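Quick check, what structure comes out for this input:
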Amino acid sequence: MKNKFLNLILIAIALTGCASAIDSNGYTYDPWEPVNRKIFVFNDTLDTILLKPIATGYHALMPDFGERRVNNFFGNLDDVGSFANSVLQLEFEQSMNILARVINNTVFGLGGLFDVATPLGNPKIKKDFGSTLDHYGIASGPYIVIPILGPSTLRDGFGLAVDRAFFEPLGYYNPDSHRLALTGAKYVQKRANLLSTERAIGSDVGDKYLLVRDSWLQYRWNQLYGEGANTGQQQAIDDIFAEELQNTPPQE
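Model prediction:
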């Protein structure tokens, strides 16, 4: 375990020399775009023939009440990782709020099925190891597309691996068959959550790779630095979504 953490520290130090995938002027650092595009096509094809049909069928069969319970359950597990990373960032007051949220939702929310913590003053705070590295000044590095998992940056992709290895409760769940089943259910629900956004955007989006890349980078920027920390890409992205939403019929 000691050697693992030492290796992680060395990798994190190496990342400090990388540029950010997006800066305050909206410049996108995507030097591996040709490779990223190939992985994106692979991911998109896999999604079209397998992941999206499964998520669509699940969404059609599962009532909204049930989906909210599933989202809450896995969200409660994710809060454990947020607590750990908040501690690593030395945000102790925030850490106590996240811990209180986990305890309230686990004990009084029936294992996290119900979010009782938010009304009690413990709103959801998302932290991950990528944000921990950012907290200590490590740049995001270039934009990357991870097979199956999708858009990320070099720093956040590394952070995701650390979160999975150390801070994700499902990683400690046995037997393996149950852990894999729960992990599969988590990602089916996450994919189902995107269906309504896809319908709003529509299919005629021009260069889908650029839309996904720029939207994700802006989302991540806002997640780390707040909604007010807009980049030069924000207005263009907002215009795309606004135009598509105007052309989308209202849902019953």
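
CA atoms for contacts and neighbours, from now on please.
Will do.

After the helix or strand encompassing Phe5, which helix or strand is next?
According to DSSP states H and E, Phe5 maps onto helix 2-15. Following helix 2-15 in sequence order, the next helix or strand is helix 33-46 (DSSP H and E).

Show residues contacting that following helix.
For helix 33-46, the external contacting residues (C-alpha atoms under 8 Å, 6 or more residues apart in numbering) are 144-150, 209.

helix or strand for the spatially most central residue of the chain, which one?
The residue lying closest to the centre of the chain (C-alpha atoms, centre = their mean) is Arg220, at 8.4 Å. Using DSSP H and E, Arg220 sits in helix 208-225.

can you check Leu90 too?
Per DSSP H and E: Leu90 is located in neither a helix nor a strand.

in the stretch 101-250 of the chain, which spans are helices?
For the stretch 101-250 of the chain, the helices defined by DSSP state H, counting those that start in this stretch occupy 129-135, 154-162, 176-193, 195-201, 208-225, 234-246.

from these, which stretch is densest packed?
Comparing those by mean neighbour count (mean count of other C-alpha atoms under 10 Å), helix 129-135 ranks first with a mean of 21.

Contacts for that one, please.
With contact meaning C-alpha under 8 Å, 6+ apart, helix 129-135 is reached by 12, 85-86, 88-89, 139-140, 155-160, 162-163, 224.

so how far is it from its chain's centroid?
14 Å (C-alpha atoms, centre = their mean, to the nearest Å).

now do stretch 95-111
On C-alpha atoms, centre = their mean, the centre of stretch 95-111 falls 21 Å from the chain's centre.

Identify each buried residue in it, please.
For stretch 95-111, burial by neighbour count (16 or more other C-alpha atoms under 10 Å) applies to 95, 97-106, 109, 111.

Now the second one, please; I'll put the structures next to each other:
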Amino acid sequence: MRAETGSNSWSSRPSPRRSSLRVAGMALGLIGLASCATPPPKDPDALAEYKEANDKYEKLNRKNFDLTMWANKYTLRPVAKAYIWAVPRPLRNSIGGLYQTMNEPVVFFNDVGAGKPRRAGDAFVRWCINMTVGIGGLIDVANYAGYKHHDNDAGLTLATWGVPSGPYLFLPVLGPSSFRDGVGYGIDVGLSPWNYVPRGYGLLTFNWAYNIMGTINGMATNVDALDQVMKDSLDPYATIRSAYQQQRKAMAENIKNDHRATVPDWYHNR
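Coordinates of the predicted model:
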């Protein structure tokens, strides 16, 4: 469950600086995975299920999941619930729009990489409109003009190139991922122009506030859905794994099959 504004829905998409920390954590985690792999079963039915889940590190992933759910219960969820209580929904939506707009350049570059110039054009126009008239994305003016938001990231771009996802991963606190999406996240860090803005003391303070608020806003977006899964599912880990894998596959197919018009609908309806 990754970001609402980024491709997944676990938390809101981090800023480049926080993303670099995430990538470093991924790299350290991947180093020790080889010794943690679960051997494939010999039973044909069990083997088919094993291959479909694509979760050769399931034992380690489940431990990470349990740790994350413990942290969610005692820290993340209470903070998210307090945030929902204190901050009105319109303001939360505006904050989400700000993060969506800040991530639009990454969407643009990945649309270009996926060979979708019309999608890239829409992302670029959205960014221009919302950064100016939309006050940095606090107001989604571009949506009213016919330029609706769409998701893309380097993990999805690699998927459109035919790069396999690799084994499923569940990273502590960060949530579901895969080898391909881990590599993609590192690419996205390099694609984000905000990663190259010089940071003085004022910008450093803003960056910390930006990161913290974005994380909390992302948790608040997904807290009810996670509560529902934990309540209703017999195996929440498997439910989240399946939902994540299906979502990423559907998003990649959507990009491949996107043959949108050159101009938005409102232009044709003049």
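
ok, the aligned residue in the second structure for Val102 of the first structure - contacts?
In the second structure, the residue equivalent to Val102 of the first structure is Trp127, according to TM-score structural alignment. When contacts are counted by C-alpha under 8 Å, 6+ apart, Trp127 of the second structure touches 101, 104-105.

go again using 7 Å as the cut-off
101, 104 (C-alpha atoms under 7 Å, 6 or more residues apart in numbering).

repeat for the one 3 residues further on
Taking C-alpha under 7 Å, 6+ apart as the definition of contact, the neighbours of Asn130 of the second structure are 101, 136-137, 139-142.

which of those residues are buried?
Among the contacts of Asn130 of the second structure, the ones that count as buried by 16+ other C-alpha under 10 Å are 101, 136-137, 139-142.

Arrange those in a markdown table, one row each, with distance to Ile95 of the second structure as further columns.
Formatted as a markdown table, these follow (distance: C-alpha to C-alpha, whole Å):
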| residue | distance to Ile95 of the second structure |
| --- | --- |
| Thr101 | 10 |
| Gly136 | 10 |
| Gly137 | 8 |
| Ile139 | 9 |
| Asp140 | 11 |
| Val141 | 14 |
| Ala142 | 16 |
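
Relative to His150 of the second structure, which of those is nearest.
Taking C-alpha to C-alpha as the measure, His150 of the second structure lies nearest Thr101 of those, at 11.2 Å.

surely Arg180 of the second structure meets Gly166?
Yes. Using C-alpha atoms under 7 Å, Arg180 of the second structure is in contact with Gly166, at 6.1 Å.

Skipping adjacent residues, who's closest to the aligned residue in the second structure for Arg220 of the first structure in space?
The equivalent of Arg220 of the first structure in the second structure is Arg248 (alignment by TM-score structural alignment). Closest residue in space to Arg248 of the second structure, ignoring its immediate chain neighbours: Leu156 at 7.4 Å, by C-alpha to C-alpha, 6 or more residues apart in numbering.

Aligned to the one you found, what sits in the first structure?
With TM-score structural alignment as the criterion, Leu156 of the second structure matches Ser131.

what range in the second structure does the longest helix along the first structure sit on?
Once the first structure is assigned using DSSP state H, the helix that runs over the most residues is helix 64-88. The alignment of helix 64-88 of the first structure onto the second structure (TM-score structural alignment) covers residues 89-113.

same thing with stretch 187-194 of the first structure?
Counting by TM-score structural alignment, stretch 187-194 of the first structure falls onto residues 215-222 of the second structure.

just how off-centre is the matching stretch within its chain?
In this view, stretch 215-222 of the second structure has its centroid 12 Å away from the chain centroid, taken as C-alpha atoms, centre = their mean.

with the first structure superposed, average distance for that stretch?
Superposed on the first structure, stretch 215-222 of the second structure shows a mean distance to its aligned partners of 0.7 Å (mean C-alpha distance after the TM-score superposition for the first structure).

coming back round to it: and the gap between the residue nearest to Arg248 of the second structure and Val173 of the second structure?
Distance from Leu156 of the second structure to Val173 of the second structure, counting by C-alpha to C-alpha, to the nearest Å: 22 Å.

related to what we said a few turns ago, make JSON lines out of the contacts of helix 33-46 of the first structure and add distance to Tyr29 of the first structure.
Converted to JSON lines, these look like this (distance: C-alpha to C-alpha, whole Å):
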{"residue": "Ile144", "distance to Tyr29 of the first structure": "10"}
{"residue": "Val145", "distance to Tyr29 of the first structure": "13"}
{"residue": "Ile146", "distance to Tyr29 of the first structure": "16"}
{"residue": "Pro147", "distance to Tyr29 of the first structure": "19"}
{"residue": "Ile148", "distance to Tyr29 of the first structure": "22"}
{"residue": "Leu149", "distance to Tyr29 of the first structure": "20"}
{"residue": "Gly150", "distance to Tyr29 of the first structure": "17"}
{"residue": "Tyr209", "distance to Tyr29 of the first structure": "14"}
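
got the contact list for Gln120 of the second structure?
Small correction: residue 120 of the second structure is Ala, not Gln. 108, 111-112.

ok, Asn222 of the first structure touching Ala229?
Yes. When contacts are counted by C-alpha under 7 Å, Asn222 of the first structure is listed as touching Ala229 (6.5 Å).
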